[in-house]
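Novice: Structure here, sequence nowhere to be found:
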């Protein structure tokens, strides 16, 4: 299913806006070409800010788990709109120093989830948490290509918009 919602909604607004300061622990940092910040050139996001994004559920298999899993979280495109992202690439960084560039088009074409929970359990840094980028791989045969498997970033802590 091709999603008609683009990231151009965020780019239609030209003014820079500030986000409120995080009240809790910073769980995700977004930098790069964004218009909404709460720190010098960054959006520092805590759980309350991220939980305010619309919630979604995705059931899919993965290459690193057995069977179909239920993932809960928010859509990457909602997060990118929230911070006013404008770019062609998102560089995702993980706690384990894994880094990969993901085309922004992925988040327009597919309902890519930033998972906070798997099978009802909060993702922990000791496993795949605090966040895991999850693609709806069972819905689209093209997402079963190994190139997409590399984009499933677990232990996600930072995004840079280019």
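Specialist: Structure's in. What do you need? What you are looking at is a predicted structure, and each value in this text was computed from that prediction instead of being measured. Numbers count the residues shown, from 1 in each chain.
Novice: from here on, contacts and neighbour counts on C-alpha atoms
Specialist: Will do.
Novice: Show me where this protein has its helices.
Specialist: 8-11, 47-51, 76-82, 105-109, 146-149 (DSSP state H).
Novice: buried ones in the first one?
Specialist: If I follow you right, that is helix 8-11. 10-11 (16 or more other CA atoms under 10 Å).
Novice: Which elements pack onto that helix?
Specialist: In terms of contacts (3 or more CA pairs under 8 Å, 6 or more residues apart in numbering; DSSP states H and E), helix 8-11 is packed against helix 76-82.
Novice: here comes the other one, which I'd like you to weigh against the first:
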């Protein structure tokens, strides 16, 4: 749904864009949970977003930036489910920006870890 210059999505609308899933360990979880969500590159393509970066803001006001370049290659998703279940706000939900760290060793660095905002509230294209 569009709201002026903003695009507003609910979980069903995000799911309708198509999802990707993978298992990966993170610095914030035990083991290697199974993550499922819409690829961030698919969402940006769907929106026709043009810019050099995405600013992600979490419910707790944590802010991080992700480069637009390489989104598809890096495999970032807006994870909406962990181990097949929706994530409550009290446990890093409802959306957690996640990368396939175990599939791409070069992603296992602080620069990329810092892009993984949980309790995601907003994305702004810069």
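Specialist: The structure has been received and is ready for your questions. Owing to the predicted nature of the structure, the values given are computational and were not obtained by experimental measurement.
Novice: Any idea what the TM-score comes out to?
Specialist: The TM-score (TM-score structural alignment, normalised by the length of structure 2) is 0.95; 126 aligned residues with a CA RMSD of 1.1 Å.
Novice: looking at the helices of structure 1, which is buried most?
Specialist: Ranked by mean neighbour count, these are led by helix 76-82 with a mean of 20 (mean count of other CA atoms under 10 Å).
Novice: follow-up on the earlier one: can you list the helices of structure 1 in JSON lines and add distance to residue 38 of structure 1?
Specialist: Formatted as JSON lines, those follow (distance: least, CA to CA, whole Å):
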{"stretch": "helix 8-11", "distance to residue 38 of structure 1": "17"}
{"stretch": "helix 47-51", "distance to residue 38 of structure 1": "12"}
{"stretch": "helix 76-82", "distance to residue 38 of structure 1": "12"}
{"stretch": "helix 105-109", "distance to residue 38 of structure 1": "24"}
{"stretch": "helix 146-149", "distance to residue 38 of structure 1": "32"}
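Novice: and residue 133 of structure 1, which of the ones you listed is closest to it?
Specialist: Residue 133 of structure 1 sits nearest to helix 76-82 of all these, at 8.1 Å, using CA to CA.
Novice: what about that closest one, how far off from structure 2?
Specialist: Aligned to structure 2 and superposed, helix 76-82 of structure 1 gives a mean residue distance of 0.8 Å (mean CA distance after the TM-score superposition for structure 1).
Novice: matching residues in structure 2 for that helix?
Specialist: Alignment of helix 76-82 of structure 1 against structure 2: residues 40-46, by TM-score structural alignment.
Novice: can you tell which of the helices of structure 1 is closest to residue 132 of structure 1?
Specialist: helix 76-82 (10.7 Å).
Novice: Please work out which residues outside that closest one touch it.
Specialist: By CA atoms under 8 Å, 6 or more residues apart in numbering, the residues outside helix 76-82 of structure 1 that reach it are 6-7, 9-10, 36, 50, 53-54, 107-108, 111-114.
Novice: do that again at 10 Å, thanks
Specialist: The contact list for helix 76-82 of structure 1, computed with CA atoms under 10 Å, 6 or more residues apart in numbering, reads 5-11, 19, 30, 34-36, 43, 49-50, 53-55, 84-87, 90, 104-115, 133-134, 159, 161.
Novice: quick one on the thing from earlier: quick one, which of the helices of structure 1 is nearest to residue 123 of structure 1?
Specialist: Comparing the helices of structure 1 by CA to CA, helix 47-51 comes nearest, at 12.7 Å.
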